[in-house]
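Chemist: here are the coordinates; sequence isn't available:
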């Protein structure tokens, strides 16, 4: 009786949790460019200064600059990747104004050091540009600590003479730092700096020091971007693809559930319930891990469901073979589960290895497909092997389902042991 109560409790609680949380989980799933619609641009980076070369580090930091600006535009999940030695690919979901995106993305991160032009005291009057981003050494801003463990930002410029002239003229006055016309710091010049280096105090805030360091390094990048290629993915096209894919998946899932119940009776019903739990867990992982759902991800999901069904078919067929050979139902379930487990694990482990190789060496959609496939397989093993068997064993040990007919085996097909 206790096992029956435990069985009913597990099924009811699991069903209630899935029914209660599914609507909010589905609303929080991030849709990719191919489903939500958006804009994709391929940029070529070239140095501002003639004869200079594009370094890997400067290319990566320029990509980070693009990502920051994309986030400021309010786009969801911008995807920025470097390609080759001088190209950056930008993907933005949910874009409505492509012209504004082009304008914002191509503008470089403008770092300027300014002084007051006149005797005005307002911070808005830092309007005389003393130095610009390219006056600083590339990656020349670093986070350091004083003897009192106070975070400071150490900077290095290209021209010692220019820096000495500026600091001598502004001795005792603020030298404001602006990023794209936004004031980010206004340190006071304490001494004439002749070595081309300086330190900036940020009041002991390590996060502020890191942000200032990154902004200076970002503004010092001597790269300009030229658009080489762009394409739009309409939201209507993406939504239509999503709708058709979901409809096809639901129809296929219903047919699979009917097939499992007709062929394997009660174990097929448990397998169908495990598949539903499997799907809910996958959506939960997507939301918790902040994954982005794309069409390749949906393809991996459907493939994972197919593999989960295969695992259930292998197990149930093996159990039926054991029952036909004359074993009792309890003995057949134990033997069939044991013999099928190795086959199922071998198949899933080899697929995981292939998926990990795809993830390691693939890019973009290939990585997404591989990642979803690995998560699918892990969840499949947890739900379609262990969870469904747990439910089945609860009823068997309570004295229920001990007749072969519950497993789709007719009495006339049973041979003597």
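Modeler: In hand now; what should we look at? Predicted model, so just to flag it, every value in this text is computed and none were measured.
Chemist: going forward, measure contacts and count neighbours with C-alpha atoms only.
Modeler: OK.
Chemist: surely residue 184 is within a strand?
Modeler: Yes: secondary structure of residue 184 (DSSP: H, G, I helix; E, B strand; the rest coil): part of a strand.
Chemist: make sure it is actually in contact with residue 208.
Modeler: No: the criterion here is CA atoms under 8 Å, and residue 184 misses it with residue 208 at 9.6 Å.
Chemist: second structure follows, compare the two:
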């Protein structure tokens, strides 16, 4: 009697804590999960690398370009941006949730090749010797400007350039566009320079980011541009949520109807499973896409499948005449390797997709991987514990579908 009372109290406490966890974490988790382009709306742009004379576009070139673009994204603070290569010479940029995504793409794809010319158009110094670039606002006219500092080699070249052009204009050129052409009054030997122009504070900051991240190794041209409105994205999300709710409710009723008490425990476990998966995605900053929702739904099916395997093993043991606790222990032992092998093979596939896949495929693989790990932990630890507690309440085999 004491054991029954204690088990009942523990089960009620677990259910209550789980209920409170869902109640207090539901909104924070959903509000912090980043929605992808297909759910939130935004812009998808495919950029193609253009070969320069004598310079062939290679995989290494595209990887370098991606690295520079990612650094620009981080520095500019562009929201929910996904970058990945496509084929041998293309880069895909997906921006969700940005107020002006086209402007963001235009800034990101700029080559940002900095050069200093003399009045005859001869290149005296390039951005490869640039050490740092910072934006600031002038106090006299509130216009933005960019301060430059060069490495030792750049400082030497800049000193030579200014010494040779005293009293002459020194053209500051970015992507073959003259930004300013100040007249050199005295030689500058400290390796510092300032780019002045009709810049706003934001324009100066954007320019400093581009210069600081370095020039792209190739020029990028827009090959495809597709805009997804927020209305279409919200409709996709709404339909996905409705389909998910209907599917989950159907699974919950099936488990209770077919497996009875273990089915109810499986339903409780699924609630914990959903919180774990969505909470992990929120903590990792994962982007949820339509394929990601599909991965989540698939992992729910795998979580239920693990419970089905366990419960069928338990029923077999009960039919052999074992006691309830012995049947539960034996059922889990017999089901463990089946569940482990099935989940491991799926996890390996998901990891391969995560590593080699891009965009939506990667989102599907990430969600599926998180779901697989969570389903194994919940089924083999949480569900087992609840079953053993429930075995203390009643040994009626009919409650277990036998």
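Modeler: Arrived safely. Note that the structure is a prediction, hence the values are computed from the model and not measured.
Chemist: quick check: TM-score for this pair?
Modeler: Between these two chains, after superposing, the TM-score reads 0.76 (TM-score structural alignment, normalised by the length of structure 2); 360 aligned residues with a CA RMSD of 4.0 Å.
Chemist: residue in structure 2 matching residue 260 of structure 1?
Modeler: Counting by TM-score structural alignment, residue 260 of structure 1 corresponds to residue 255 in structure 2.
Chemist: and the helix or strand hosting that match against structure 1, how far off on average?
Modeler: When elements are assigned from DSSP states H and E, residue 255 of structure 2 belongs to helix 230-259. Using mean CA distance after the TM-score superposition for structure 1, helix 230-259 of structure 2 ends up 1.1 Å from its aligned counterpart in structure 1, as a mean over the superposed pairs.
Chemist: after that helix, next one along is what?
Modeler: Moving toward the C-terminus from helix 230-259 of structure 2, the next helix or strand (DSSP H and E) is helix 261-284.
Chemist: which other helices and strands contact that following helix?
Modeler: Using 3 or more CA pairs under 8 Å, 6 or more residues apart in numbering; DSSP states H and E as the contact definition, the elements that helix 261-284 of structure 2 packs against are helix 2-32, helix 230-259, helix 290-319, helix 360-377, helix 384-391.
Chemist: now the residue positioned nearest the centre of structure 2, nearest residue through space, not along the chain?
Modeler: Nearest to the mean C-alpha position of structure 2, by CA atoms, centre = their mean, lies residue 286 at 3.9 Å. Once its chain neighbours are removed from consideration, residue 286 of structure 2 has its nearest residue in residue 34; the separation is 6.5 Å (CA to CA, 6 or more residues apart in numbering).
Chemist: same question for residue 95 of structure 1.
Modeler: Closest residue in space to residue 95 of structure 1, ignoring its immediate chain neighbours: residue 38 at 4.8 Å, by CA to CA, 6+ apart.
Chemist: quick one: the one you found and residue 100 of structure 1, what's the gap?
Modeler: In this view, residue 38 of structure 1 and residue 100 of structure 1 are 13 Å apart by CA to CA, to the nearest Å.
Chemist: so between those two, which is more surrounded?
Modeler: When residue 38 of structure 1 and residue 100 are compared for neighbours, residue 38 comes out ahead with 25 against 11, by other CA atoms under 10 Å.
Chemist: quick one: what's aligned to the more buried one in structure 2?
Modeler: Following TM-score structural alignment, the counterpart assigned to residue 38 of structure 1 within structure 2 is residue 42.
Chemist: how about residue 288 of structure 1?
Modeler: When structure 2 is aligned by TM-score structural alignment, the residue opposite residue 288 of structure 1 is residue 283.
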